[in-house]
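Q: Sequence first, then the predicted structure, then my questions.
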Amino acid sequence: MASRGSVFLRSNRKIILTGSETEEEAIAAAKAPIQIPRFPALKDVHEQRVHMKQKLAAGFRLFAKFGWDEGVAGHMTFRDPEYPDLYWVNYFGQSFSQIRASDLVLCDHSGAIVRGTKTVNKAAFVIHSAIHEGRPDAVCAVHTHSMYGKSFSALGRKLQPITQDSCAFYEDHGLYDDFGGVVYTAEEGEHLKTALGQNKALILRNHGLLTVGQTVDAAIWYFISMERCCKSELIAAAACPNGFDDLKLISHEVALGTRESVGDRQAAHFQFQPMYEQIVKEQPDLLE
């Protein structure tokens, strides 16, 4: 039996696809290197910064495409690769569908604008400054008022391991079981940071979802996946006579093992790439 890793190796079998290639072309094709997905190799902080800004802009465009924008609510941030005490964020009032990489604003943790000429959402500053200060590993943080995330948050409960996808968040998301209004105070930001802990995601009761990641790609993918997991659980519970009590849960051991496969940084990063390529092809101006 072939090893599981053989899918990454070039076969030794010699064939010619009749009608599709010549013998010379077949030989060349058999020698072509296998391209394995890898994290991008960026040569300096400037290239890294541009890359991260483009990824964040793509995230906003995708959220608009999915209908997850809600007026002026919602924000994503990432730490600057050169100045980790500063972070880039969308400016206040700009439609997600129009955000370009060059539109992002650079702020410090006091809320002062370092680069840019537009103001930022005060709630964005309060939430994200607390998260970035409390979680040095959190390069990117994502929060917006998506439909199923905010609907699920009204239940005041965590996601259950009912699908392979939801296992990514098994024992790796928190619940902020309170709602104190729009997040305008530093104290409320501290409460959110405590509730998040060392998890990758947080359900804010009566509010919505928040995710963090070690890359921009991972944080955005976690949000997309978590929103869909909320939708899946709501639909499944609605189809059961006894609601959530009838759901068939994946066992603790299997859920943890599955989380290691589908919920880590590398898996999340690569899950985002097809969506990124799609939205860039559809809306190339986001790279500007």
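A: Good, I have the coordinates.
Q: only C-alpha atoms for contact and neighbour calcs from this point on.
A: Will do.
Q: Would you map the strands across the stretch 151-288 of the chain?
A: Applying DSSP state E, counting those that start in this stretch to the stretch 151-288 of the chain gives strands spanning 173-176, 201-204, 208-213.
Q: Now do the SS call for the nearest residue to residue 72 once chain neighbours are set aside.
A: Of all residues not flanking residue 72 in the chain, residue 93 sits nearest, at 4.9 Å (CA to CA, 6 or more residues apart in numbering). Applying DSSP: H, G, I helix; E, B strand; the rest coil to residue 93 yields a three-state assignment of coil.
Q: The residue nearest to the spatial centre of the chain and residue 141, how far apart?
A: Geometric centre of the chain, nearest residue: residue 220, 1.9 Å, by CA atoms, centre = their mean. Noted for residue 220: a distance of 8 Å to residue 141, by CA to CA, to the nearest Å.
Q: next one: residue 281
A: Distance, residue 281 to residue 141, by CA to CA: 25 Å.
Q: and if you look at residue 36?
A: Residue 36 is 28 Å from residue 141, where distance means CA to CA.
Q: Out of these two, name the residue with the larger neighbour count.
A: Set residue 36 next to residue 141 and count neighbours by other CA atoms under 10 Å: residue 141 wins out with 29 against 6.
Q: Got another one to weigh against that:
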Amino acid sequence: MNAPLREKSYFDKRVTQEMSKHLQVVERDTKETMAYACRILAMTEQEAGLAGQISVRSERPGAYWTLRFGLGFDEAKPEDFIEVDRDLNTLTGAGMANPATRFHLWVYDARPDVNCIIHTHSPWASALAAARQPLVISQMDMTPLHNDCAFLGEWPGVPIADDEGVIISEALGEKKAIILAHHGYLTAGTSCEEATYLSVYLERAARMQIRAQAFGKLTPVDDTLAAEAHDYLLKTSIVKATFNYWCRQTHGIAALDLK
């Protein structure tokens, strides 16, 4: 006799419990995690000279950690991160912040849930931005961005002043990512690991969308199924396990050795 069919919720609950038990927990401090995030972005070909940015909200009110200006993602080490205040004065460490990180302040002010921001001009997401195309969730690996990727259709200019921060933060709203027309993208995560995870999957999604369009009009994933996949693939255990895997990958590339 065949066993009775169980509801998907049964398997979801079971898998969640087993992941909590079996997936390795890796402890890293803020600067080490940020260094790995930068190396992962470089490994996935998301560098854009010095245009790429990463920041993590500091425990100090109104401050954040960021990579000191003048370094690329591929050469970031834990000691290369500085803490800056609202006027981008350096509080901890040596060096200056990328002036374009000023708009991060507005996102942090508007979104208490956001603890990390990544912004790059990665090749495929920038291609969507150049074409002024929003993301279409048409495949399972895109679903972490389902109803979570905003679109800003007009470029406000180089984001070194306050106006750009207002425009970008308002366009982002409550979502975790945004494609910035004529510019690039931004991800806003509850953690550095989540923002990195979203960045990698957003770049992959952009690449997939551009390639798939050669075969015809894209068909969005069913909204209910996409929402279910979004929540599943953004489980903290999955996000952190994936981030840890990417960290191990960077150690397989001699030039990316953090030690």
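A: Perfect, thanks for sending it. Note that this is a predicted model, so its numbers are computed, not measured.
Q: before we move on, the earlier item: quick one: residues contacting the residue nearest to residue 72 of the first structure.
A: Neighbouring residues of residue 93 of the first structure by CA atoms under 8 Å, 6 or more residues apart in numbering: 71, 72, 121.
Q: So what does the last one match up with in the second structure?
A: Going back to what we said before, that points to residue 121 of the first structure. Residue pairing (TM-score structural alignment): residue 121 of the first structure is matched to residue 98 of the second structure.
Q: Same question for residue 153 of the first structure.
A: Residue 153 of the first structure maps onto residue 129 in the second structure, by TM-score structural alignment.
Q: Same check on residue 111 of the first structure?
A: Aligned partner of residue 111 of the first structure by TM-score structural alignment: residue 88.
Q: Skip the chain neighbours and tell me the closest residue to the match of residue 121 of the first structure.
A: residue 69 (4.8 Å).
Q: Near that neighbour, how many other residues are there?
A: For residue 69 of the second structure, using other CA under 10 Å, the count is 17.
Q: I'd like the distance between the alignment partner in the first structure of it and residue 75 of the first structure.
A: By TM-score structural alignment, residue 69 of the second structure lines up with residue 92 in the first structure. Distance, residue 92 of the first structure to residue 75 of the first structure, by CA to CA: 9 Å.
Q: again, but for residue 259 of the first structure
A: Taking CA to CA, one finds residue 259 of the first structure at 27 Å from residue 75 of the first structure.
Q: returning to that earlier point: return every residue with contacts to both of residue 220 and residue 141 of the first structure.
A: Joint contacts of residue 220 of the first structure and residue 141 (CA under 8 Å, 6+ apart) are 211, 213.
Q: For the residue mapped onto residue 155 of the second structure from the first structure, give me its contacts.
A: Using TM-score structural alignment, the equivalent of residue 155 of the second structure in the first structure is residue 179. For residue 179 of the first structure, the contacting residues are 204, 205, 206, 207, by CA under 8 Å, 6+ apart.
Q: where does residue 179 of the first structure sit relative to residue 206 of the first structure, distance-wise?
A: 6 Å.
Q: and if you look at residue 195 of the first structure?
A: For residue 195 of the first structure, the distance to residue 206 of the first structure - CA to CA - is 15 Å.
Q: With residue 165 of the first structure instead?
A: Distance from residue 165 of the first structure to residue 206 of the first structure, by CA to CA: 23 Å.
Q: same thing with residue 270 of the first structure?
A: Taking CA to CA, one finds residue 270 of the first structure at 31 Å from residue 206 of the first structure.
Q: Counting neighbours, what do you get for the nearest residue to residue 10 of the first structure once chain neighbours are set aside?
A: Spatially, and ignoring its direct neighbours in sequence, residue 10 of the first structure is nearest to residue 34 (6.9 Å; CA to CA, 6+ apart). Using other CA under 10 Å, residue 34 of the first structure has 11 other residues around it.
Q: Run through the residues that contact residue 34 of the first structure.
A: Residues in contact with residue 34 of the first structure (CA under 8 Å, 6+ apart) are 8, 9, 10.
Q: What of residue 89 of the second structure?
A: So residue 89 of the second structure contacts residue 96 (CA under 8 Å, 6+ apart).
Q: isn't there a helix covering residue 94 of the second structure?
A: No. Per three-state DSSP, residue 94 of the second structure lies outside any helix segment and is coil.
Q: I'd say it and residue 83 touch.
A: No. Assessed by CA atoms under 8 Å, residue 94 of the second structure is found out of contact with residue 83, at 9.0 Å.
Q: of these two, who's got more company?
A: Counted by other CA under 10 Å, residue 94 of the second structure and residue 83 do not tie: residue 83 has more neighbours, with 25 against 13.
Q: In terms of helix, strand or coil, where does that one fall?
A: strand.
Q: Looking only at neighbour counts, state which of residue 259 and residue 75 of the first structure leads.
A: residue 75 (25 against 21).
Q: quick one: what's aligned to that one in the second structure?
A: By TM-score structural alignment, residue 75 of the first structure lines up with residue 53 in the second structure.
Q: measure its match to residue 131 of the second structure for me?
A: 22 Å.
Q: returning to what we had before: higher neighbour count, residue 270 and residue 206 of the first structure?
A: A count of neighbours by other CA under 10 Å puts residue 206 above the other of residue 270 of the first structure and residue 206, at 20 against 16.
Q: can you tell me which residues contact the counterpart of the more buried one in the second structure?
A: In the second structure, the residue matched to residue 206 of the first structure (TM-score structural alignment) is residue 182. By CA under 8 Å, 6+ apart, the contact list for residue 182 of the second structure reads 126, 129, 130, 131, 132, 154, 155.
Q: hmm, try it at 6 Å
A: By CA atoms under 6 Å, 6 or more residues apart in numbering, residue 182 of the second structure lies in contact with 129, 130, 155.
Q: Also residue 57 of the second structure?
A: For residue 57 of the second structure, counting by CA under 6 Å, 6+ apart, the contacting residues are 64, 115.
Q: I'd say residue 52 of the second structure and residue 122 touch.
A: No. Assessed by CA atoms under 6 Å, residue 52 of the second structure is found out of contact with residue 122, at 8.5 Å.
Q: residues of stretch 131-143 of the first structure that come out buried?
A: 131, 132, 134, 135, 138, 139, 140, 141, 142, 143 (16 or more other CA atoms under 10 Å).
Q: how close does the closest residue to residue 180 of the second structure other than its chain neighbours get to residue 183 of the second structure?
A: Excluding the flanking residues, the one nearest residue 180 of the second structure by CA to CA, 6+ apart is residue 152, at 5.0 Å. For residue 152 of the second structure, the distance to residue 183 of the second structure equals 10 Å [CA to CA].
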